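K.L.:
I'll drop the sequence and a predicted model, then ask my questions.
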Amino acid sequence: MLIFSGVANVFAAQAVVYSFSDEYQSLTSRLTTEPQRVLTELTNSAPQRDASNAVKAEYYAILSDTYYALTYPQKAIESAQKGLSFITEESEPWLYHNLKLIEATAIEMAGAPIDALLAVNKAVAWAQDNHNEETYILALYVRGLLFTSLNEYSGAAENFLEAYSLSTQYTGKISKANIAGMIGVMYENRGDYKLAIPYYAEAVAHARKNNEPLNLSIVLFGLGSANFRAGNIDLGETQLIESADIARSLDDSQGVGYALKQLAKISIKKQDYALAEKRLKRAAEIFADSENRPIDFQISKSLFEVALATGELDKAERHRDRAKEFLNPTTMPSDTIEIEQLEAELAAAQGDLAVAYAHMQQALTLSSEYHATRNSEQLHRLRAIYRVRASEQENKILEHQNRLQRFALNAQEQRNVYLWAFLGILLLVCCLLAVMVYRVKAQSKALTKLAITDDLTGLYNRRHIIEQLERQVNAANRYKYDLCVAIIDLDFFKKINDSYGHAVGDRVLIEFSNICSKNLRQSDIIGRIGGEEFLVILPHTNLQDGYNALDGLRHKISMVSNVIDIKDLSISASIGLTFTTDGRESMQLMADADTALYQAKTLGRDQVVIHPQSTPVNS
């Protein structure tokens, strides 16, 4: 019993634990310098069978933290759950909630943050009720981590910044520097790379000053990635190389692997394909025994891309087959779409244009299905977050109700002294309830808007615009008025993303939506139905007027490049237009518009084409 030999006696002297032992604190501090050695010591020194349940729970808590530090999420979850099996919330409330927070961080790393939200929320409430500031800060930190994974950045910022302001520690998980590093992660995930850099830099400076090599390796990885994505490619590469070197010195093979995978992206960006291939193969060797299928897929896919770029088609086929071994289309829909697109490139390079076309068609179909599913998943996620926030509000109400009950008991003895205070608190509770009713209604209204709106462009999402199309077509057929339907597709949009980055692509989509909003009538309806595809409905509009309106819009779209101000960036749009005739249904009109769009692209793009069944119009 090398590590926990003296802990049993410490816990035996007290009924309930309210802090970790000195042995635990010592091991936690060593995690930043020698995590692999701590893991070896722990696995060789499990508590004896006659040790107290609190000792066993604490042992598995530090074991879980160690696995988490070494990036083994599943083992971290199993260790935390093993620790929780020895205690209950009633027997060891402080230890129970801290173990649940440790489990939550591992669950987030495993990719299921929403499963941990309610447990973290309970820990926040317990820490507030018991005035336990350290647990409260840790719970805020973990909840910010979960919200970041769920892309709920306002909630993440709220929790991280409160934790940052309360923390007075200079080492450990809830130190100011560590929380600053997580704020950097939040901004990086949101795409605000320049905002992430100063927070990462603060964490890096702290780790250097306090000689915390593991933390230094982790935050250098974040800083290097943020600089690379912000356009500081050479600086980002230098920082990622240092991160890999530090991880290598700590025997943190997973850290080395992640750094090499990111460095390979830089090599691809620099078109140094030989170095990219070398880095990817080394990363593949590191992750070979980790059973991390998403990482194995990403590496094989990147090798596939490198082989395509260098024209080594036989090698590209091998890497494609390898990537597909790790691909789960059900849980990795966006990756499935990327593979279809790469297979199209491979077939085109091999001269088989029919197969290339088939793969691109499949990619488009999968993309459409994915965006529809994604909207539904986002709504589900928002509902879950809403339940968590509603639970927070309920806890606040209960807290005020408990105070009110205690006050009522005291008022029985000192009625005259506390009468006005009682009325004041009652009024405060009523005001809080009124405020909360208002907030619940506001949140409900916001959720309704989110359910029908595309979060990037602010236009209607696919589900809602198709519902609008069906309503408008039914009304047009019933009341016999003109209706035009069109599909707009931004030309060569994937090339814009590949050449200038997804941030520029997002700006193009946002500026496009602004132009549409300014130049279409209030009665016209537009929504996003795919990555760069938009459906437009023009009620009470004949074919000639519809053509003129859309052709004018097409000319204005070309001015988006002037707003974005990037040299050599050219933006155009192809538009397929159709018109209600013979009582056709909404899906037929949408299919006709799509056919006309295909013709516009075939004829050279940057034009409006009318479906053949519609009346001809002179352009």
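P.N.:
Arrived safely. Numbers count the residues shown, from 1 in each chain.
K.L.:
rest of the way, CA atoms for contacts and neighbours
P.N.:
Fine.
K.L.:
so where do the strands sit in this structure?
P.N.:
Secondary structure of the chain by DSSP state E: the strands cover 483-490, 525-528, 533-539, 573-579, 608-610.
K.L.:
So for Glu89, which of the ones you listed sits nearest?
P.N.:
Closest to Glu89 of the strands of the chain, according to CA to CA: strand 525-528, at 48.0 Å.
K.L.:
try it against this one:
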Amino acid sequence: MTQCKQVFIAFWALWIVSLSAMAEPIYDWQSPYDEMIELSAKSPTEVLNRLLQNEPSETHDNLAIAQYHSSLSMVYYLLSFPNESLQHAQTALTFIDPKAQPWLFHMTKLNEAQAYDISGKPRNGLVGSNAALVWAELNNNTNLLVSALYVRGIILNSLVDYQGALNDLQRAYDLAPKSTVMSSGDVAGMLALVYEYRGEDSLSIPFFEEAAQYHQQNENILELSIALYGLGRANKNVGNRELGRSQLEQSKEFAEQVGDEQGVAYALKELAGISLSEKDFVGAKFKLQRVFGIFEKSQNVYMLLDTNLSLLKVALAEHNPTNARQYLLAAKTFIDPENMPMQNVALEEMHAKVLALEGKYQEAFNKLDATVAWKQQLLNQQSTQQLHSLRSKYEIDLKERENRLLEQQNKLQQISLNDVETKNLQLLLLFGATLIICGLLVVLVYRTIQNRSKLEQLANIDSLTGLANRRNAFELLQKQIELANRHHFPLSVAIIDIDLFKKINDTFGHAGGDKVLKSFGKLCQNTFRQTDVIGRIGGEEFIIALPHTSLLDAEKTLKSLSLNVKKLIDSIDLEGLRLSISTGLTQYTPGEQLESVMVQCDQALYQAKRGGRDKVVIFDEQDPSLLQLEL
């Protein structure tokens, strides 16, 4: 009897565990986390305290624990605590099965991406935000799509891809009215920030005003404080000093009201800038030293760098070379040149000013001169003038042709009023006018096709390598996946990464790196078939899809490509150049989603890198070293 009872209890426990494992996937936050997240915009400190006081115990299921840590990550992000935000996002991910809870997994990856951004490592958040965007598109999840566009826009803004950031944020702004988690007012503040980063403060002001008005109406005190901070800063930069000072003071007061110490520091830093412009050096230093103490507690790398630069400006204004050198060295400890390119340029310019203050004029000139080409290259990447110019030229040409047609029609009407004796002449003129109109229409059609072709090329082709760009490559890959499902043919997919490409850039400059990318792109075009998908999806990262190709044949082709890559150094005039590639290869399995294929390629590529680079590694889900990698 006792044995039967034990068997029954064991069976009952197993049944409960099975039910838990088979839990339905969620597509929104469950109670109480939905209420807390909604309240966090108004009272983040209160929400943080409530969460910390109600940590779920080990008896709670993984779903509740994951939502708890993911919510904490969001609140810490709002309060500008990067390390805590990142830690809780990554803890949440350990409790989530991506296949069982895809929405929660991707939502938490977005929280992780935001935390990476304010930790000074925005590039680390790109993979997660891209995967969330793809999943949201494929599953028609508008709420997650808007959030993914918003987060990726933030990351691209930090990576100085302002056009990419504007594209994502403008799309999020347009979709926001269909979303229940984010409004146009929420997105407006970040759109304004992109224009501010581009140095277009006057364009940022209307968006900051829209964000401030929205948050004031909804009593979102924390978000209102942030919007007023941006608005005050923009007004200060365009010369409205007193208006800017007033808005920054309001931002500081609202931040103090909700216990946002980081928000207080942001506002104080800008007010210190106003004090500096008024030559109140003592007041500026007092504010900045308080600011530094606040940011040091949260380890906000971006703002620790910015605060040291502000203290450096005060020292330069006071003509104090000792303090200037001290703050310069302190600032350099927080700079990450790869993830903070524009900040690095600004720091080098400040370094030149310190050298000049120390009387080292030749060194100062050399330092300043070296930054000019670098800065110009970064600025060129931000330019959108080519596309706008092409579109404007097309519209002007169309208007001119319409005016010519109207002019010819007026002439024909005038001719029709002439005397009967001129009918023969009218017929001749009509025939001539018809020929002209036909000619104009032919030119119009030709120019329309030509301009459309140029626009399509700009939208689909990577200008440096001539390969498909990221968006186009993923669209082509999705089509091949659909064809493989329908016709049951093998499809091999690989991600290729040029080894040590950052070292190539550092050694031979960006011009040298561009030569390598161009040569590699040309080699790929000569190696693969027209039916294959070849695209550049990152700085030195490429995707290859080989339809009707087995893993063995794909491996042979990619190994041959690796050998030919090494031979490229003969055609690239860069002395001392070493060149190799690492490849992660997988075979598409019918029924898999695109993001699953990409994860497999990424894992195999990671294994190739970890195994010493210059390898082709095939994904094997039975390989323990691959299974331990994060999805």
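P.N.:
Structure received. Treat the numbers as computed from the prediction; the structure is a model and nothing was measured.
K.L.:
quick one on the thing from earlier: using JSON lines, lay out the strands of structure 1 together with mean neighbour count and distance to Leu70 of structure 1.
P.N.:
Converted to JSON lines, those look like this (neighbours: other CA atoms under 10 Å; distance: least, CA to CA, whole Å):
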{"stretch": "strand 483-490", "mean neighbour count": "25", "distance to Leu70 of structure 1": "44"}
{"stretch": "strand 525-528", "mean neighbour count": "25", "distance to Leu70 of structure 1": "42"}
{"stretch": "strand 533-539", "mean neighbour count": "23", "distance to Leu70 of structure 1": "43"}
{"stretch": "strand 573-579", "mean neighbour count": "28", "distance to Leu70 of structure 1": "48"}
{"stretch": "strand 608-610", "mean neighbour count": "26", "distance to Leu70 of structure 1": "56"}
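K.L.:
can you redo those as TSV with distance to Ile102 of structure 1?
P.N.:
Shown next, in TSV, are the strands of structure 1 (distance: least, CA to CA, whole Å):
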stretch	distance to Ile102 of structure 1
strand 483-490	46
strand 525-528	40
strand 533-539	43
strand 573-579	50
strand 608-610	57
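K.L.:
Determine which of the ones you listed approaches Phe160 of structure 1 most closely.
P.N.:
Of all these, strand 525-528 comes closest under CA to CA, at 33.2 Å.
K.L.:
Which elements pack onto the closest one?
P.N.:
Secondary-structure packing of strand 525-528 of structure 1 (3 or more CA pairs under 8 Å, 6 or more residues apart in numbering; DSSP states H and E): helix 462-479, strand 533-539.
K.L.:
how about that strand, aligned to which bit of structure 2?
P.N.:
On structure 2, no counterpart of strand 525-528 of structure 1 exists by TM-score structural alignment.
K.L.:
mind checking how far stretch 148-156 of structure 1 is from the chain centre?
P.N.:
Distance, stretch centre to chain centre, for stretch 148-156 of structure 1: 8 Å (CA atoms, centre = their mean, to the nearest Å).
K.L.:
which residue numbers in structure 2 go with it?
P.N.:
The alignment of stretch 148-156 of structure 1 onto structure 2 (TM-score structural alignment) covers residues 157-165.
K.L.:
can you check stretch 422-437 of structure 1 too?
P.N.:
Under TM-score structural alignment, there's no match for stretch 422-437 of structure 1.
K.L.:
The strands of structure 1: which one's closest to Thr66 of structure 1?
P.N.:
Closest approach to Thr66 of structure 1 among these (CA to CA): strand 525-528, 45.2 Å.
K.L.:
Report the distance from that closest one to the chain centre.
P.N.:
Put simply, strand 525-528 of structure 1 sits 25 Å off its chain's centre (CA atoms, centre = their mean).
K.L.:
and if you look at stretch 290-308 of structure 2?
P.N.:
Here stretch 290-308 of structure 2 is found 24 Å from its chain centre; the criterion is CA atoms, centre = their mean.
K.L.:
Nearest residue to Asp117 of structure 2 in space, ignoring adjacent ones along the chain?
P.N.:
Ile155 (6.2 Å; CA to CA, 6 or more residues apart in numbering).
K.L.:
Please name the residues that touch that neighbour.
P.N.:
Going by CA atoms under 8 Å, 6 or more residues apart in numbering, Ile155 of structure 2 touches 113-114, 117, 122-123, 125-126, 165.
K.L.:
before we move on, the earlier item: among the strands of structure 1, which comes closest to Glu338 of structure 1?
P.N.:
Of the strands of structure 1, nearest to Glu338 of structure 1 by CA to CA is strand 533-539, at 17.7 Å.
K.L.:
Measure how far that closest one is from the centre of its chain, please.
P.N.:
Strand 533-539 of structure 1 sits 30 Å away from the centroid of its parent chain (CA atoms, centre = their mean).
K.L.:
residues in contact with that strand?
P.N.:
Counting by CA under 8 Å, 6+ apart, 465, 469, 472, 476, 482-490, 523-529, 546 sit against strand 533-539 of structure 1.
K.L.:
and Glu358 of structure 2, what pairs with it in structure 1?
P.N.:
The alignment partner of Glu358 of structure 2 in structure 1, by TM-score structural alignment, is Ala347.
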